[in-house]
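K.L.:
can you look at this prediction? I've put the sequence above it.
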Amino acid sequence: MDEDLTEAAHRPEEHVSGGVPSWLAAALNYCSRCGAALRFGSIDGDHRERLACSACGFVAYVNPRLVVTTLPITEGGEVVLLRRGIEPGYGFWAQPGGFLEIDETVREGAIRETLEETGLLVEPGEIVGLYSRTQAAVVVVAFEARIVGGALRANPEALEFGTFAPEAIPWPEIAFRTSTWALRDWVRRVRPDLHPELLREQPAV
C-alpha cells in the first residue's frame, strides 16, 4: 500500500493555510490554467483560505486521495498480509492496497490492487472501515474480501506473505496506522472475545 508516498507519515502533524499539509503545499506552486503563482488567501463566499491563482483567480482545491485496500480472508479465517518490500514501511506488515484510478469503482480498484500486490483474485464484501490520515492527505477504505482465485506470487512490493489468525496478528510489526485500525476493526467483528489488551500495540509508521 502506498498511502504515504512521501515521508509524510514520519513527520509531525504540520499544516499550512487551508488545512493543507506542508509537504503537499510545497508541491503546489503554479496555476494549471495560466502558469502564474498560486497563493493561499481568502475566497469570496468561503470560510477558509484556499489556494488560488494570483493572476486569473482560478481556485486549486486540494482534496485527499482515496486508497482502496482489502483484508483477504482464507477459508480458515486467516487474514493475508504482505511484508512490504518498499518504503515507507519497508519490512513491516500491511494489507494489499493502493490509490484508486480515475476510471474505477472502489471495488474494482480494491480487486486490482490486491491482484497486483499478491496474485490473489478476491471478491470484496463488507467495508470494514473508512480511515482518514490528514497529514498523509488520504482516505482509506478497507474491505473484507473472499479469496476466489489466483495464488500468492512474489513481486517487488512484497518481501513475503503471511496468513494470520485474529489472535496471531503481529501488532508491533504493522506498517501503518490505517492498517492497524482496519485490522483491529476486523478482529473486533470476527473475534469479539479477544482481550482488548491484544489490540493496544502501536503501528510502526
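P.N.:
Thanks, I have it. Numbers count the residues shown, from 1 in each chain.
K.L.:
every contact and neighbour count from this point should use C-alpha atoms.
P.N.:
OK.
K.L.:
would you map the helices across the chain?
P.N.:
Ranges of helices in the chain, per DSSP state H, are 22-25, 106-118, 177-190.
K.L.:
Val128 is nearest to which of those helices?
P.N.:
Across the helices of the chain, Val128 has its closest neighbour in helix 177-190 (6.2 Å, Cα to Cα).
K.L.:
and here is the other one:
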Amino acid sequence: MRFTPHVTVATVIESEGRFLLVEEMAGGRAVFNQPAGHLEADESLIEAALRETLEETGWDVELTAVTGIYLYTAVSNGVTYQRVCFSGRPLQQRPNHSLDEGILGPRWLSRAELAAQPERWRSELVLRCIDDYLGGERFPLSLIRMPA
C-alpha cells in the first residue's frame, strides 16, 4: 500500500480578538475552517497560504510567522494531511472577489464563539491552530526553506 500524505496550508488571521474563518460546505453541512487548502505544483508554502486565504475569504493578508506544522488523519476519509499553519494580519478585503466553490463566506469569530460550536469545526485542527497562536507559538517565516 502506498502512503501519500496531502500537504496543506492554513492561516490564522487575528484582528481585535476575532479570527478570520471560512464557512464552507463539507459533507453536506456548513462548517468552519481556517482559510486553508492544498499546495499546488510549482508553488511555495507561503504562496499557497496567501492564495488560499484570498480565494476563500477575499482578504489580502500579510504572513508574519509559522504557528505550527501538524499531521492529521481525517476520520471522515482516512486521508492523512500535513498542515503548515501560518499566522498573519489582515491587509484589505476585496469586496467583489469571487470565492471558491462551496464557500459560504468569510466569518470573523472570537475564540469563545468558535469553541462553543465544536460540531461546526471542519476538524479539530481549527481550534488547535488558534490555541497554539494564542499560546504564543510563532516561528520565523525563514523556517520555510526553498532551494537556492
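P.N.:
Happy to help now that I have it. Since the model is a prediction, treat every value here as computed from it, not as a measurement.
K.L.:
in stretch 112-130 of the first structure, which residues are buried?
P.N.:
Neighbour counts over stretch 112-130 of the first structure (16 or more other Cα atoms under 10 Å) mark 112-124, 127-129 as buried.
K.L.:
about what we covered before: deepest-packed of the helices of the first structure, please.
P.N.:
helix 106-118 (a mean of 22; mean count of other Cα atoms under 10 Å).
K.L.:
where in the second structure does it fall?
P.N.:
Using TM-score structural alignment, the residues of the second structure aligned to helix 106-118 of the first structure are 45-57.
K.L.:
that stretch vs the first structure - mean distance after superposition?
P.N.:
In the superposition with the first structure, the average deviation recorded for stretch 45-57 of the second structure is 0.5 Å (mean Cα distance after the TM-score superposition for the first structure).
K.L.:
can you pull out the strands in the second structure?
P.N.:
Assigned strands in the second structure, in chain order: 6-15, 18-26, 29-33, 36-38, 59-73, 80-93, 103-109 (criterion: DSSP state E).
K.L.:
quick one: the shortest one to the first structure mean distance?
P.N.:
In other words, strand 36-38 of the second structure. In the superposition against the first structure, strand 36-38 of the second structure averages 0.7 Å from its aligned positions (mean Cα distance after the TM-score superposition for the first structure).
K.L.:
contacting residues around that strand?
P.N.:
If you take Cα atoms under 8 Å, 6 or more residues apart in numbering as the criterion, strand 36-38 of the second structure is touched by His6, Val7, Thr8, Val9, Ala10, Thr11, Ala48, Ala49, Glu52, Thr53, Glu56.
K.L.:
corresponding residue for Leu82 of the first structure in the second structure?
P.N.:
Checking TM-score structural alignment: Leu82 of the first structure goes with Val22.
K.L.:
sorry, slip of the keys, the one I care about is Thr70 of the first structure.
P.N.:
Checking with TM-score structural alignment, Thr70 of the first structure has Thr11 as its match.
K.L.:
I'd say that match and Ala49 touch.
P.N.:
Yes - the pair Thr11 of the second structure / Ala49 is scored as a contact, 6.5 Å apart, by Cα atoms under 8 Å.
K.L.:
report how many residues lie close to the residue mapped onto Val148 of the first structure from the second structure.
P.N.:
Per TM-score structural alignment, the equivalent position to Val148 of the first structure in the second structure is Leu91. Neighbours of Leu91 of the second structure under the rule other Cα atoms under 10 Å: 10.
K.L.:
so who does Leu91 of the second structure touch?
P.N.:
Trp59, Asp60, Val61, Glu62.
K.L.:
7 Å instead?
P.N.:
By Cα atoms under 7 Å, 6 or more residues apart in numbering, the contact set of Leu91 of the second structure is Asp60, Val61, Glu62.
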